[in-house]
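>>> predicted model and sequence follow; I will ask about them next.
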Amino acid sequence: MATRVLIHLPDPAPRGQVVPVRVTIGHPMEVGLRWNGDGNMTPRNIITRFECRLDGALVFGADLYQAVAANPYLAFWLRAERSGTLVFTWTGDYGFRHEERRTLNLA
């Protein structure tokens, strides 16, 4: 099944200015504390780490825990002096890994 991701960033972004970056990913973020219809505990299934890198350099990272809602939304600020490629990576339980790339264009 395809993972739905929404990424919002200015295009073009003003060089040297702080700009907002907003990302969300479709994921159930099951905490593993609920019972399913068969009377069994639903296994935990969460995203545990998010990273954003600009041309390989980490510009934002976050560890996520059970208290984060389904379809996690993250917003952060970024200041760039040069254009480049932003790589967004989500990792989680059961080997979950999703990566998206966007070009950051500066004015």
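Noted; the coordinates are in hand.
>>> hey, let's count contacts and neighbours off CA atoms from now on
OK.
>>> and the residue nearest to Pro10 when sequence neighbours are not counted, how many residues sit next to it?
In space, not counting the residues next to it along the chain, Pro10 is nearest to Val19; the distance is 7.3 Å by CA to CA, 6 or more residues apart in numbering. Neighbour count of Val19, defined by other CA atoms under 10 Å: 15.
>>> put this beside the first:
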Amino acid sequence: MARALVNIPKTARRGDVIEIRTLISHEMETGYRPGPNGVLLPRDIITRFTCTYNGVEVFSAELFPAMSANPYLVFTTVASESGTIALTWTGDNGFSQTETATIEVA
């Protein structure tokens, strides 16, 4: 399992714009680099990131081989109600990881 770091405010006022920061450490392989035997190593990258806020998608991104080995993403959303923010990374070879955080909106 990859190591994910998530920075989401624990509290916010209704209508505030909140910043969400994520970083995931994942062994990335572009599929263009030869291995020790000269054969290309198979591609193994994170291909999609999705963020949902109480089940509603608020941000998504498709990632490609030129992306860094440890993708760092920063985006904003509006704090509308208390609930759960779920961050999901999916990739090659069946990779999928979800991290969740709760936010209290006053």
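Perfect, I can see it now. Because the structure is a prediction, the values reported are computed rather than measured.
>>> wasn't the residue nearest to Pro10 of structure 1 part of a helix?
No - secondary structure of Val19 of structure 1 (DSSP: H, G, I helix; E, B strand; the rest coil): strand, not part of a helix.
>>> isn't it up against His8?
No - using CA atoms under 8 Å, Val19 of structure 1 and His8 do not qualify as a contacting pair, with a distance of 10.6 Å.
>>> which parts of structure 1 are strands?
Listed from the start of the chain, structure 1 has strands (DSSP state E) covering 5-8, 18-25, 47-54, 57-63, 73-79, 84-92, 97-104.
>>> quick one, which of those is packed in tightest?
Using mean count of other CA atoms under 10 Å, the stretch among the strands of structure 1 with the greatest mean number of neighbours is strand 47-54 (a mean of 19).
>>> tilt between that one and strand 57-63?
160 degrees (axes from the mean of the first three to the mean of the last three CA atoms, to 10 degrees).
>>> what's the average distance of strand 47-54 of structure 1 to structure 2?
Its aligned residues in structure 2 lie a mean 0.5 Å from strand 47-54 of structure 1 after superposition (mean CA distance after the TM-score superposition for structure 1).
>>> just how off-centre is that strand within its chain?
For strand 47-54 of structure 1, the separation from the chain centroid amounts to 6 Å (computed by CA atoms, centre = their mean, to the nearest Å).
>>> what's next to it, contact-wise?
27, 29, 58-65, 84-93, 96 (CA atoms under 8 Å, 6 or more residues apart in numbering).
>>> much appreciated, bye for now.
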